[in-house]
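Peer 1: Sequence and predicted structure below; questions after.
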Amino acid sequence: MSSARRRSGWLEPTAKGAHVSSGERKQVIKPPAVRPGDVIGIVAPASDIKPERLAAGARELERLGFRVKFSPSIFAREMYLAGSDRRRAEELMAMFGDPEVKAVFAARGGYGSVRLLPYLDEEALRAHPKIFMGYSDITTLLVYFQQRFQWVVFHGPMVTREFADGPEHYDEELLRRTLMRAEPIGEIDTAGVAVLSPGIATGRLTGGCLPLLVSTLGTPYEFDATDAILFLEDYASKPYQVDRMLTQLRDAGKFRAVRGLVFGEMTECLQHPNQDYTIVDVIQDRLADLNVPILFGVRSGHSDYRNQVLPFGVRATLDGYRAKLIIEEAATSKP
């Protein structure tokens, strides 16, 4: 990929229609936006999938104006995985290398993305920046693409989950604004979001599913939270498990240089229905002394209603007085 030099603006053109952000942070590569009629490649990097769920998700993507493409081998299964590690890695590589495919969406999470990493050809991938979207176990790949290639990646709906369930399960307007327009995204809908700690901070938005981020510690793929607006979410972890993971991140120094924290809805993160404390109490107990703004309840990841896509790698502002999250720049470049 050709290098880019800083000019008067924030963005610099680079190869294959992508753009590079300059400044105090590392260069960031923004994939080209998608347009109606573009092909979305569907991959299963983790757990196995059901054909009927994939068909339903594909129909919804077609309703949005896209065409879809997936490998016949996507329905493979080995124990709890969508086929062998090599099959899943080759499927992912093929979608990024296919010139017809303009974006790559994960079919689902589950488990297994981390097992692909040794099989990926970094140089081949680096040459083809594209929109890549998913959450949950896909966090592993979001971190990998961000930190190995400085790509902007997308924490958002998956094909056999939200897309298969229909338009009420994801925020269609935000999806179009984020993936199809190479312009600043602005405020996302934060109705119902709570302020746990006030303040205002601007930084690089990043993060993902809490257990998956913790699992990177001590590995070659460890996530970087320096100068970040760090987004954390999870599903069905017990409060003491969330406490343990937040404590581990503290002990690993991951909160020392964060500028702000944003939590997802933390759906079903409770011990039992009659417990006399909430997951918010746990978060405040572990993090209140950080003296950074903290929001709780953004609908991205494991959320049952209007799942929101969040672009990781772009500049964002967390307003801990008005409970607002503002994406300050475009997440894509012009195709």
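Peer 2: Happy to help now that I have it. In this text, all values refer to a predicted model and were calculated from it rather than measured experimentally. Numbers count the residues shown, from 1 in each chain.
Peer 1: For the rest of this, base every contact and every neighbour count on C-alpha atoms.
Peer 2: Will do.
Peer 1: how near is the nearest residue to residue 115 once chain neighbours are set aside to residue 257?
Peer 2: Nearest residue to residue 115 in three dimensions, chain neighbours excluded: residue 85, at 6.2 Å (C-alpha to C-alpha, 6 or more residues apart in numbering). Note on residue 85: its distance to residue 257, by C-alpha to C-alpha, to the nearest Å, is 35 Å.
Peer 1: Structure two is appended below for comparative analysis:
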Amino acid sequence: MPPSLSCCQTRLRPGSRVAIVSPSFGAPGLFPHVHELAMQRLEHELQLIPVEYPTTRQIGATPRERAADLNAAFADTSIQAIMATIGGDDQITVLPFLDSEVISRNPKPFFGYSDNTNLLNYLWNLGMSSYHGGSTMVHLARPGGLHPLSTSSLRAALFGGGDFELHPVDVFNEDELDWSDATFSDPNAVHVPPLVQPSTGFYWHQPNRVISGPSWGGNLEILDWNLSASRWIRTDVTDYAGCVLLLETSEEMPSARYVFRTLRNAGERGLLAQFPAVVVARPKSSNGVVQPPLEQRIQYRQEQREAILKAFAHYNPDAMIVFDVDFGHTDPQWILPYGGVITVNGPQRRIVAHFG
């Protein structure tokens, strides 16, 4: 069974101090104007006090230095929550330098996704729940202002929102934002919302049960790295039994073949069989280099869905799976408990996050 998890019910209040850290890429050092906009909105719109650490704006900080910031943020009793500025690609090298005893003695909610799946999973193994989503530079510095959907779930996670139901969105955006200084120096640019495309809603596969359980998972590529390095993945796969699996892919747009092979490897390990319900994020099918036409984007998402269904058909044919839930690399983004309880109600086509 999953470890006994704590901390998802921590509630902040206006004036609470929040640690702002860059456990992966020090993007605030490269795009200070974007970071500063995010900090302004955190303080003025959410009424929280941001507290930056030495490597928050540092490009090229070592894994040990970034870990030191995390250790300090957890140890500081005046800090009520920790938020990552953005993801990256090397957080797996940071975790060996974390002080698990300090962190375990000072549980507090952590917010992040993408490469931060490393830390979400690390905390899960310490018995601490946290939150998937909410990177400051992506969601708080969003052109056009805070998205009401993303912000409603972020508020629920921060301030205690009880049972929070997710619903399909009407439109979404997946094209990457221009973070150039010239764009953000235009006072009107930060007020222009991103372009959107219609959403087709959730896609349900075998919606025949009601499953409630602690969530686990995150970014598929990062989980793949953790499996490859044999780090922070439990040897006894039954420790994951009954969990709701969260899956999402990044702006690197992994192929359907990669997605299938990664899940196949997890299936061979006996991992896929442990999850009675799976919630899959809408995959990002565009990035800063490739902006395919709409029909190719639709095809990419369909091929990824088919790859996931193929893997589960072999390793867990009874799993209930919901696709195109907006908690991944697209905008808006639902903030979800990681280790906290999520209910997937197939007959009623409902997904409820329990924020305590």
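Peer 2: Structure's in. What do you need? These numbers come from a predicted model, not from an experiment.
Peer 1: sorry, back to before: now do the same for the residue nearest to residue 115 of the first structure: its match in the second structure.
Peer 2: For residue 85 of the first structure, the aligned position in the second structure is residue 63, judged by TM-score structural alignment.
Peer 1: And for residue 323 of the first structure?
Peer 2: Match for residue 323 of the first structure (TM-score structural alignment): residue 349.
Peer 1: My read is that its match contacts residue 207, right?
Peer 2: Yes. At 7.2 Å, residue 349 of the second structure and residue 207 qualify as touching, with contact defined as C-alpha atoms under 8 Å.
Peer 1: More neighbours: which of those two?
Peer 2: Taking neighbours as other C-alpha atoms under 10 Å, residue 349 of the second structure and residue 207 compare with residue 207 leading, 19 against 16.
Peer 1: give the contact list for the more buried one.
Peer 2: 320, 321, 345, 346, 347, 349 (C-alpha atoms under 8 Å, 6 or more residues apart in numbering).
Peer 1: Nearest residue to it in space, please, no chain neighbours.
Peer 2: In space, residue 207 of the second structure is closest to residue 346, 3.8 Å off (C-alpha to C-alpha, 6+ apart).
Peer 1: The one you found: neighbour count?
Peer 2: 20.
Peer 1: wait, doesn't it sit right on residue 203?
Peer 2: No. Contact criterion C-alpha under 8 Å: residue 346 of the second structure and residue 203 do not qualify, at 11.0 Å.
Peer 1: what about the helices in the second structure?
Peer 2: Here the second structure has its helices, by DSSP state H, at 27-30, 32-44, 63-75, 100-105, 117-125, 148-159, 181-185, 220-229, 256-268, 294-315.
Peer 1: I'd like the ones you listed written out as a markdown table, with distance to residue 198 of the second structure added.
Peer 2: Output for those, formatted as a markdown table (distance: least, C-alpha to C-alpha, whole Å):
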| stretch | distance to residue 198 of the second structure |
| --- | --- |
| helix 27-30 | 30 |
| helix 32-44 | 27 |
| helix 63-75 | 39 |
| helix 100-105 | 42 |
| helix 117-125 | 28 |
| helix 148-159 | 16 |
| helix 181-185 | 26 |
| helix 220-229 | 25 |
| helix 256-268 | 23 |
| helix 294-315 | 11 |
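Peer 1: Mean neighbour count, those helices: which tops it?
Peer 2: helix 117-125 (a mean of 24; mean count of other C-alpha atoms under 10 Å).
Peer 1: Fine by me, thanks again.
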